[in-house]
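Trainee: Return a 3D structure for these sequence lines:
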Amino acid sequence: MNASVKNVIVVGIDGSDSSMAAARWAAHEAKLRKAELHLELAYSVPTAYAGPGAMIPPDLYDMARDGAAMSLKQARDAVLAAEPGVVVTARSGMESAFVALREASRNADLVVVGSHGMGVVSETLLGSIAMRIATHAHSPVVVVRTDPHDGPPVPPVAADAPVMVGVDGSPESEVAISFALDEATIRGVGLVAVRTWDEEPLDGFLRVYPLEIDRNVMDEQERKLLGDQVQAWADKFPQVQITESIRRGQPAGALIRYAAEVAPALLVVGSRGRGGFAGLVLGSTSHELIAYATGPVAVVRAPKDR
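Mentor: As a prediction, the model looks like this:
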């Protein structure tokens, strides 16, 4: 990959079905953006199992290198069959997949990985690094899920499926809205902006002060905050139809449930937030979204956090 080039989408490859699904998703994204698609594969030789002082047969390195080359060829063939006009580059190396992808993200507009890889023991497997990449990459990261928890395959996304974004009024969610609107624009679809508020604490409060808080009033207050944040962006993107939605519940669960109803082309969240989305990078919210959402999830970090 040319280090001076931007307009590049990087996708992590490890030979798994999940990484192939991520590659096809990334190829379509590259077509929409008129971007270069770069396939990145890191591999290792399992020397830990040889025992202390043991000699590693040279053939083992050759086999690992040949296997990596085969996986890259299969991925290249698959993406070119799906999107023939996309420019594809590729690289493989014997190194940590996390390090390779994070380094590649320095010169990328987007990094795409599968939600899980070929197993659970090697760091090179994408499933073990999806969260780390989403946390530490220098670019936005999309995690593509194909068959959550051995359930039925995720159905194809409708051509007119909207982009969904979770917002909370924080500066980081402004970055997420910007990214989501760009995605909606290149797809020619609408945007669903979602703000959540957690009503669970009210259950205990209302037993003591049952007349003090009206949930409908809270909904309206949250709706006004959402509308104020979205309006500034609506003026900048008049071509995108924006739908606003207030959902009750903890942020991850509320977003996952609503995304299951809407079936968006992409669910976008900022890497951190305040209130409902606080601690998104390292807390349970990001983990739940990446692990349980039944479609692609984009985690967007503010430039100062990359």
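
Trainee: Only C-alpha atoms from now on, for both contacts and neighbour counts.
Mentor: OK.

Trainee: and the gap between D77 and M20?
Mentor: If you measure D77 against M20 using C-alpha to C-alpha, to the nearest Å, the figure is 10 Å.

Trainee: whoops, D160 was the one
Mentor: Distance from D160 to M20, counting by C-alpha to C-alpha: 23 Å.

Trainee: same check, this time on A30
Mentor: Remark: distance between A30 and M20 (C-alpha to C-alpha) = 15 Å.

Trainee: And for R248?
Mentor: Separation of R248 from M20 (C-alpha to C-alpha): 36 Å.

Trainee: Looking at the two now, which is surrounded by more residues?
Mentor: More crowded of R248 and M20, by other C-alpha atoms under 10 Å: M20, with 26 against 17.

Trainee: Are there helices or strands packed against the helix or strand that one falls within, and which ones?
Mentor: Assigned by DSSP states H and E, M20 falls within helix 17-33. Of the remaining helices and strands, those touching helix 17-33 by 3 or more C-alpha pairs under 8 Å, 6 or more residues apart in numbering; DSSP states H and E are strand 8-12, strand 36-43, helix 58-82, strand 110-114, strand 141-144, helix 171-187.

Trainee: now the other sequence, so there's something to compare against:
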Amino acid sequence: MTAPILVATDLSGRDDRAIDRAAMMARSRGATLVVVHAVRPGSRLAGKPDEAEAALRAAMPDGLEDGLTVELLSPEGYPPDEITELADEVGAQLIVTGVARYNDIGDYFLGTAVDFIIRHAHVPVLVVKQRPHAPYTRIVAGSDLSGTSAQALGYAGQLLPQAAIRLIHGWSVPFAGWQKSKHVAKEVEEGAQESLDAFIASDLIAPEVKTRITAMLVEGSPEKTIRAAIAEWPADLLVLGSQGHTAMHRAFLGSTAENLLGSAPIDTLIVPPSGE
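Mentor: Down below sits the predicted model:
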């Protein structure tokens, strides 16, 4: 049986995008959709489970249950904790969430709850920014050529088996201000290309996923090269891998992923290492 997809909502209208996207993905995968609104202790719905369930049901988009099994849950507790714990309890394959808000210049504010979920979830988290109109068909994936980035790529390829993938690996000359010789840059670029070719050829990536990858070596920082790829190619999903958990059980995203989560104009999938 296909594992369920869990979507979190605070009952605001801005979460319709996340719910619609989660429902679209659940239908395509034959999965149950679990919609969660965690009731904060001390809020107006605290201690009123029937009213909380009614409020959650009233906030659902029309036609949500057409051709889809939907489970509505309204546990009481600190929302980020409840959402990540419920994802583990129901065996969710994916957590879907929206952003807290966004502005006219394309910057997105995730909010404390979304940030917590991304850093503590044991399953991939999809942050929905755009209103969904069709399944994802074009993926931009940033890669540092590590096993973690290969896992993220593999998950995205399995989740979206029809999507084309543009894999971006940025390279730059160390201490570029000191390195004036063109042959140094050429050697660094050639080494980066060899590493990228070896990564694509390795067993880290499934053969079926490889057939859909266009690998691109681009000069510049990871953030710069990924932004450029999104601007030049009409991708609808960005895929990034997190670097696991520290002793305090917080996922290390790195500055590139954190910045892109807030500024990339497209939906973003964060994939933790397997076994976390």
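
Trainee: follow-up on the earlier one: so the helix holding M20 of the first structure corresponds to what in the second structure?
Mentor: Under the alignment (TM-score structural alignment), helix 17-33 of the first structure falls on residues 13-29 in the second structure.

Trainee: Pull the number of nearby residues for the aligned residue in the second structure for V142 of the first structure.
Mentor: The pairwise alignment with the second structure assigns V142 of the first structure to L126, based on TM-score structural alignment. Other residues lying near L126 of the second structure total 24 when counted by other C-alpha under 10 Å.

Trainee: From V113 of the first structure, how far out is the aligned partner of A113 of the second structure in the first structure?
Mentor: In the first structure, A113 of the second structure lines up with I129, judged by TM-score structural alignment. When C-alpha to C-alpha is applied, the distance between I129 of the first structure and V113 of the first structure equals 9 Å.

Trainee: Mind checking which of those two has more residues around it?
Mentor: Neighbours per residue (other C-alpha under 10 Å) separate I129 of the first structure from V113, with V113 holding more: 33 against 23.

Trainee: From the structure, what's the count of residues near the counterpart of K236 of the first structure in the second structure?
Mentor: In the second structure, K236 of the first structure lines up with P207, judged by TM-score structural alignment. Around P207 of the second structure sit 12 other residues, with neighbours defined as other C-alpha under 10 Å.

Trainee: who's in contact with the counterpart of R138 of the second structure in the first structure?
Mentor: By TM-score structural alignment, R138 of the second structure lines up with P162 in the first structure. Counting by C-alpha atoms under 8 Å, 6 or more residues apart in numbering, P162 of the first structure touches A184, V189, G190, L191, V192, P264, A265, L266.

Trainee: Aligned to H169 of the second structure, what sits in the first structure?
Mentor: Correspondence of H169 of the second structure to the first structure, assessed by TM-score structural alignment: R195.

Trainee: Kindly report the same for V99 of the second structure.
Mentor: Alignment of V99 of the second structure against the first structure is given by TM-score structural alignment, with S115 as its counterpart.

Trainee: gap between that match and D228 of the first structure?
Mentor: Counting by C-alpha to C-alpha, the gap from S115 of the first structure to D228 of the first structure is 34 Å.

Trainee: out of these two, which sits in the busier spot?
Mentor: S115 (28 against 12).

Trainee: so who does the residue nearest to R212 of the second structure when sequence neighbours are not counted touch?
Mentor: In space, not counting the residues next to it along the chain, R212 of the second structure is nearest to A164; the distance is 5.2 Å by C-alpha to C-alpha, 6 or more residues apart in numbering. Contacts were defined as C-alpha under 8 Å, 6+ apart; by that measure A164 of the second structure touches T137, R138, I139, R212, I213.

Trainee: ok, 10 Å please
Mentor: In this structure, A164 of the second structure makes contact with Y136, T137, R138, I139, V140, G157, V209, T211, R212, I213, T214, A235, judged by C-alpha atoms under 10 Å, 6 or more residues apart in numbering.
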